[in-house]
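Colleague: Provide a 3D model corresponding to the input given below.
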Amino acid sequence: MTQKKKLFLLDAYALIYRSYFAFIKNPRINSKGVDTSAIFGFTNTLLEVLRKEKPTHIAVCFDRRGPTFRHKEYKEYKAHREPTPDGIISAKPYIDRLLDSMKIPRLYLDGYEADDVIGTIAKKAEKKDFQVYMMTSDKDFAQLVSENIFMYRPGNKWSSTETWGIKEVLEKFQIQKVSQVIDFLGMMGDAVDNIPGLPGVGKKTAQKFIAQYGSMESLLANTHEIKGKLREKVEEAKEQGILSKKLATIDIHVPVEFDEESLILSEFNIDAIKELFEELEFKTILQRILSFSSVPEITSKTTEVSDENEKETEGQLDMFSVSVNKTNNKEESDKKYVLSKNKDEILKEINNSAVFSFQTLSNNLRDFNQKIISFSISSQKDKSYYFENNEENIKFLKRLFENPEIKKVGFNIKEQIKSLRIHGINDIVNIFDVSIAHYLLQADMRHDLDVLSENYLDYSCLDIQTTLGKGKNKRSFSELSEDKKKFYTCELADVQLQLSEIFEKQLTELNLIELFYKIEMPLLKVLSEMELEGINLDVEMLNNFSAELTTDIKNLEQDIFRLSGEEFNVSSPKQMGEILFDKMKIVEKVKKTKSGQYSTSEETLSKLKGKHQIIDLILEYRGLQKLLSTYVNALPQLIDENTGKIHTTFNQSVASTGRLSSVNPNLQNIPIRTEKGRKMREAFIPRSSDFEIFAADYSQIELRIMASLSKDEDMLKAFNNRVDIHTATAAKVFKVEVKDVDREMRSKAKSVNFGIIYGISAFGLSQNIGVSRKEAKEIIDNYFEKFPKVKEYMDWSIDQAREKEYVETILGRRRYLKDINSRNGMMRAFAERNSINAPIQGSAADIIKKAMIDVQEEMEKYNLESRMLLQVHDELVFDMKKSERDILMKIVKEKMEQTITLNVPLLVD
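Modeller: The predicted structure follows:
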């Protein structure tokens, strides 16, 4: 029996957009700065369908720029669509080259959309005895489905690929025949394409109308049967309904020929593909694409199983050599273990390479008393050694870690250090953390090991979350089979080693290597010590404070009810919006959320302060509720039962500016602007009566950095003469003598000073200080007139960012700004603000990180019992022994103020 011809028609832009947004939180940027996300995703999708479905014929259909017949019918068609992302525009030429290299035809027709080209060819091919698969996720194509025409919807991480035939279409749309798809789409409309549809008709109503009337025309002929206000809406929109159905209908009679011979899948141009992939830096993916050509398939490398020393077990470790194949077949890879060399040979191997990567395995890194289950090390690509936790193996590992000449590579080393300490491995130097290295290279991207492996090695790691399971069926690592534990840890050790080689080279090329080794790696150990130390809480004080806040909240609630005239759920945004804007009509024009509710966000309500007393009460109510739920009641629940303290986790690779953040709990966002918020800090107490809490805070560090970078004479003069900068600014901006600056002027000047750093607009400043936009603009203009070098620096920083697409801090930390030249005005403006702020905020982050290292080293030098506990933005918090007060204060002040030299003094309060 002859095999039926199988034609795949790909909706190009549907797949390109899908690929681009799949990587939106973790874009693939190559070493040349090219965003390859859309190209990579499209290529993988194309290869997967070739491998899995084996089409005999194929074509990729594109939309053409310019209006189509639908725009002529309805000028507003697709009018609300966002501009095409730059990452998709830049990807198009590469995708054209890819398709040309694979000899896959690109089809398009002026005046028509890809939908119409696909529809016409699909119907013509069906008549020539083809099975046709329209590869797209666009539901509009369902109208074309027939006995031999199918929708092929590609899957993703969360869903599998779906093929829709007639049965699936009828079930999905809840209709009786495929021809009703366009009636359904016409009734509902389409917000994406700006097809209006019938007012008041959603999915459920459209299904109801289809079941009752069968078509749009029949519905509109019988509107007298519709009940309520919906009848009036539908009757008034009859012409709109007919137009919507027409706009949703795919034209299957466009002037395009179906040339069967030209669509046959044929041999690829391998040289052109190689050239393209080398340019894009797609590495092992080339092997996949070769397997679809007529060239013999390239097989992945495997390691021969050796019985070397198999019988010589005396003096050997319990370990296995693992070859990590560059393949996605985990079940096959899982079985490639061989009993291998003894410890002396491994040691020799590591000494020769002067580097090893390591991966420990434990059930809970947050548990400071949790011993490791096992560990793996690797010093050569594609080879790892697995060790069970026993005394002999731990001694061997300690010997490796305590050798300062050998580099230790790991991932999330800060957490692993805690596990190693339990086993007496404390003095760990010469380290390389893969996640932090990548953070310095690409701060805005994800730094998960599986993501890095896919992006840089084209290799997919074992999905450990799936292996462990979820919910009540989730297993611990200790419950995994030995083979799974071995493969998992050995694979990670190998991947980390390979990534470290790539990242170290890139750090060196970008002049980031010193920042990495002199700031980030030493800081890692400081943060580990701080996390292990923890901080004591006054639980009794918090219990009393909780009762106090609960009373305050209830009183505020009663005041809100009194002003609104009725009781309601103050915590419900929906009820809140109805009270404020329907009943009380505090303002006429109100912002709404996507769901149609009134917006009652803090940002919205803050703009309404002063309009009515109830607004201020609501904001105060929310502030107290957050303080109570997030901190006062929550912190006691986080006290470690073994230490009696809370132990936060500092994130070293999250904030793209270089700043640290903290979680579990977040101790950096405790509100301190209100009296109640400041009282919360009293709950943090010293370990005993011999100690006291001591905090040291940089004074106006970001403004001092701005002065140093801009070299503005008046700003430098103010800081160098120890003049209050906000008073000096107020005198300049408001054109008064310093002695005549009042509190309100100084407060406004403070907002201006800090607002300028963040690239604040006249509108933003007007909202902050409660003046008109015109007055705010005048204040900003006056500021730049009095501090001209600040404006020059800001303009220069934006120009540099446009040229390089990144900015740098004083110590060389980079912040990439991929949208700085975007055609989208809003995205470009955001990038411009970052180009001003990132060097300043990032420099402040670098300075306090270096200060932490310097202070910690000096404390250890004097063997002090005092401990550094927290870093909160520009502030360091210590548990200070009273007898060490003088020496600690001296160390902290000197090291923080002298950690880096600026054109103005750094001052610490």
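Colleague: could you use CA atoms for every contact and neighbour count after this?
Modeller: OK.
Colleague: which elements pack onto the helix or strand harbouring residue 439?
Modeller: If you go by DSSP states H and E, residue 439 is part of helix 434-441. Helix 434-441 sits against helix 482-509, with contacts defined as 3 or more C-alpha pairs under 8 Å, 6 or more residues apart in numbering; DSSP states H and E.
Colleague: and the helix or strand following the helix it packs on, what other elements does it pack with?
Modeller: Using DSSP H and E, the next helix or strand after helix 482-509 towards the C-terminus is helix 513-515. On a contact count with 3+ C-alpha pairs under 8 Å, 6+ apart, helix 513-515 meets no helix or strand.
Colleague: centre of the chain to helix 513-515, how far?
Modeller: 25 Å (C-alpha atoms, centre = their mean, to the nearest Å).
Colleague: okay, buried residues for that helix please.
Modeller: Going by neighbour count (16 or more other C-alpha atoms under 10 Å), the buried part of helix 513-515 is 513, 515.
Colleague: what inclination does the helix or strand just after that helix have with respect to helix 434-441?
Modeller: Of the helices and strands lying after helix 513-515 in sequence (DSSP H and E), the nearest is helix 521-533. If you take axes from the mean of the first three to the mean of the last three C-alpha atoms, to 10 degrees, helix 521-533 sits at 130 degrees to helix 434-441.
Colleague: what count of nearby residues applies to residue 887?
Modeller: 12 (other C-alpha atoms under 10 Å).
Colleague: what kind of secondary structure is it in?
Modeller: helix (DSSP: H, G, I helix; E, B strand; the rest coil).
Colleague: from residue 451, how far off is it?
Modeller: Residue 887 sits at a distance of 46 Å from residue 451 (criterion: C-alpha to C-alpha, to the nearest Å).
Colleague: residue contacts, residue 189?
Modeller: Residues in contact with residue 189, defined by C-alpha atoms under 8 Å, 6 or more residues apart in numbering, are 195, 196, 197, 198, 244.
Colleague: try it again with 6 Å
Modeller: With contact taken as C-alpha atoms under 6 Å, 6 or more residues apart in numbering, residue 189 is in contact with 195, 196, 197.
Colleague: residue 55 and residue 148, how far apart?
Modeller: In this structure, residue 55 and residue 148 are 14 Å apart, going by C-alpha to C-alpha.
Colleague: quick check: end-to-end length of stretch 694-702?
Modeller: Calculated as C-alpha to C-alpha, the first-to-last residue distance of stretch 694-702 is 23 Å.
Colleague: max-length helix in the chain?
Modeller: Longest helix in the chain by number of residues (criterion: DSSP state H): helix 825-861.
Colleague: now the second one, please; I'll put the structures next to each other:
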Amino acid sequence: MSKLLLLDGHSLAYRAFYALPTDLATSSGTVTNAVYGFTSMLIKVVGDEHPDHLAVAFDTAAPTFRKEKDATYKAGRKETPDLFRAQLPLIHQVLETLAVPILEVPGVEADDVIGTLAVRGAKAGMDVIVVTGDRDSYQLVHDPHVRVLYNKRGVSDYALYDEAGIFERCGVTPAQYPDYAALRGDTSDNLPGVPGIGEKTAAKLISTYGALEGIFEHLDDLPPKQRQNLGEWRDQVFHNREMSVLRTDLDLDVDPDALRMGGWDPEVVRELFQQLEFRTLYPRLLEALGAEAAAAPEGETLDVEVSVARDAGAAVKVLAAIGKGSERVALEPVWSGTPGRSPLLGLGIASGDDAAFLPADLLGDAKAATALGGLVGEDGPPLVAHGAKELMHGISRAVGAEIASLSVDTAVMAYLLDPGAAPYDLEDLAARFLSLELRSPDREEGTLDLDGDATADGAGRRAVAILRLAVALEEALSARELAELYERVERPLVRVLARMEDAGVKVDREFLDGLRADLQAECDRLVAQIHAHAGEPFVVNSVPQLRAVLFDKLGLTPVKRTKTGPSTDADSLQKMAAQTPHPI
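Modeller: You can find the predicted model right below:
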């Protein structure tokens, strides 16, 4: 069965805009939080659902038939933020570059376009998933062909609803949802609900009487205040329902089978993502679509001559020569394991295009250690690093000195420019901001170096790249008006965090050990009880085994289902506990 994915473009773009900070922008200052978030949403749902067909529907600026019926429809909404409106053309550009069909029909809303295509797709035997942040789409759910993937919050938190899921979520069936919404009202659409009737009461009334007509036929059966409010708001309630029902019969010249994916040019997409500075999204896109990456355009290879100190005397001379001026000095550590936690293997050092490498064992010499301490001390030159906090730990352990002259941490700067683009690898940043390739120009990829020269060469080259990257990132921070934030907050914070990590937190180990033992004993006792109630041992933390016991063996009724089966999350288990007398 082919799968059709229908996305509510405006709804998801709005969610993305308010989920991500508006300081998410390119180095030139173009705000891209909605574009980034929407593209991330698109990649996630495509990667999760693997559709054969895909389309995105958007609202248009033209008045809709609902607005013509009710001039106050959506009248209370705030003005669309300029920062959001400016990003809509970029979202369209992303979709067009990815060859994703865009649907816009004047006079109707995106929901109506989606509703019509959902019905057509279901009739054609397609598995249809509507992706939206608008609850009105709940009414479109129809087993087994039409489901709603609802964006609950942020850009990655979704719930997939079938008919049972809608009932569990709202207490009504999808077909009853417009009646339920009519009673509850929708302030975002300027459709007021009946006073005193919230979601639970609305669901109870619909469940009891079936529809609005049934409720108003039985007003005499209701409590006096409820009866009075419903009587007074009768016209508004039926108007609300009329406005809430989605069109599924539009005369669209669109065949769902024609909404096929594919046909995009990887190189064009790569160029657009580079322009938008979506560094992490392109690999995610390729993974989601199962596509092969186009060959990356080669950048300039950084060719640097790196001198290696072979003894302590040479190390002292290198440190003295590099540290005597006022120019910036970059330090690039080489670690034996986890950065900041493992011992140093050596240090790459650069000033201008001059680079050197100091093996860590030379730092055991008192004169070499003193020279390094002077280089990083208050009277030393301005220091540049990529991941300065980890470097501070390494220098402190190696020679007992504290870095006091930190000028630039390029990793922190990169974070300020794009908070969502971790892990801020130096190679990626050099390619993005400098068009630099950091691999050795003289060494074939994959060759094994036995004398350590490759390590020295790489560390020295990276140190030179850090110096160049610092200049590019400073310019980008200034363009984004983030330089003051970096200087006043982020740069001093690096040293504070390093000191905090060095000092650690004092704990009562004996108490914690005892607490752990008590908790483990309680867990063991509870597991034994669970096994006794189940009549067999099983791994309680195993979702498949837990499902087999609860639903297959004991015959308990699940309260919610996921794509893979009955839900066993904590919320579902707590609801089941309240609904079943079984002691498990």
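Colleague: TM-score of the superposed pair?
Modeller: Here the superposed chains carry a TM-score of 0.61, computed using TM-score structural alignment, normalised by the length of structure 2; 429 aligned residues with a C-alpha RMSD of 5.0 Å.
Colleague: what range in structure 2 matches the longest helix of structure 1?
Modeller: Residue correspondence for helix 825-861 of structure 1 in structure 2, counting by TM-score structural alignment: none.
Colleague: helices or strands next to that helix in the packing?
Modeller: Identification of packing neighbours for helix 825-861 of structure 1 by 3 or more C-alpha pairs under 6 Å, 6 or more residues apart in numbering; DSSP states H and E yields helix 788-804.
Colleague: just the buried positions in the helix it packs on, please.
Modeller: 788, 789, 790, 791, 793, 794, 797, 798, 801, 802.
Colleague: trace the last one over to structure 2, please.
Modeller: Using TM-score structural alignment, residue 802 of structure 1 lacks an equivalent in structure 2.
Colleague: separation between residue 802 of structure 1 and residue 836 of structure 1?
Modeller: The spacing between residue 802 of structure 1 and residue 836 of structure 1, counted by C-alpha to C-alpha, is 12 Å.
Colleague: same question for the fourth one.
Modeller: Plainly put, residue 791 of structure 1 is 10 Å away from residue 836 of structure 1 if you go by C-alpha to C-alpha.
Colleague: swap in residue 223 of structure 1?
Modeller: Distance, residue 223 of structure 1 to residue 836 of structure 1, by C-alpha to C-alpha: 60 Å.
Colleague: who has more neighbours, these two?
Modeller: Remark: of residue 223 of structure 1 and residue 836, residue 836 carries more neighbours, 23 against 16, as counted by other C-alpha under 10 Å.
Colleague: ok, of the buried residues of helix 788-804 of structure 1, which one's closest to residue 387 of structure 1?
Modeller: Distances from residue 387 of structure 1 to the buried residues of helix 788-804 of structure 1, taken as C-alpha to C-alpha, are shortest for residue 801 (48.6 Å).
Colleague: which ones are touching that closest one?
Modeller: Residue 801 of structure 1 makes contacts with residue 807, as judged by C-alpha under 6 Å, 6+ apart.
Colleague: correct me, but residue 337 of structure 1 touches residue 322?
Modeller: Yes - with contact defined as C-alpha atoms under 6 Å, residue 337 of structure 1 counts as touching residue 322 (5.1 Å).
Colleague: which of these two has more residues huddled nearby?
Modeller: Taking neighbours as other C-alpha under 10 Å, residue 337 of structure 1 and residue 322 compare with residue 322 leading, 26 against 22.
Colleague: doesn't residue 384 make contact with that one?
Modeller: Yes - counting by C-alpha under 6 Å, residue 322 of structure 1 touches residue 384, with 5.2 Å between them.
Colleague: what does stretch 728-740 of structure 1 correspond to over in structure 2?
Modeller: With TM-score structural alignment applied, stretch 728-740 of structure 1 matches no range in structure 2.
Colleague: residue 368 of structure 2 - how many residues pack around it?
Modeller: Counted with other C-alpha under 10 Å, residue 368 of structure 2 comes out at 24.
Colleague: ranges for the helices of the stretch 51-200 of structure 2?
Modeller: Taking DSSP state H, counting those that start in this stretch as the criterion, the stretch 51-200 of structure 2 carries its helices at 65-69, 82-85, 88-97, 110-123, 163-170, 177-184, 199-209.
Colleague: so which of these gets nearest residue 30 of structure 2?
Modeller: Proximity to residue 30 of structure 2, assessed across these by C-alpha to C-alpha, is greatest for helix 82-85 (9.5 Å).
Colleague: average gap between that closest one and structure 1?
Modeller: Here helix 82-85 of structure 2, set against structure 1 after superposition, deviates by a mean of 1.9 Å using mean C-alpha distance after the TM-score superposition for structure 1.
Colleague: how about that helix, aligned to which bit of structure 1?
Modeller: Mapping helix 82-85 of structure 2 onto structure 1 (TM-score structural alignment) gives residues 86-89.
Colleague: aligned counterpart of residue 229 of structure 1 in structure 2, please.
Modeller: So residue 229 of structure 1 corresponds to residue 225, using TM-score structural alignment.
Colleague: which residues are in contact with residue 173 of structure 2?
Modeller: So residue 173 of structure 2 contacts residue 167 (C-alpha under 6 Å, 6+ apart).
Colleague: ok, it to residue 167 of structure 2 distance?
Modeller: As judged by C-alpha to C-alpha, residue 173 of structure 2 and residue 167 of structure 2 stand 5 Å apart.
Colleague: do I have it right that residue 115 of structure 2 meets residue 248?
Modeller: Yes - contact criterion C-alpha under 6 Å: residue 115 of structure 2 and residue 248 qualify, at 4.8 Å.
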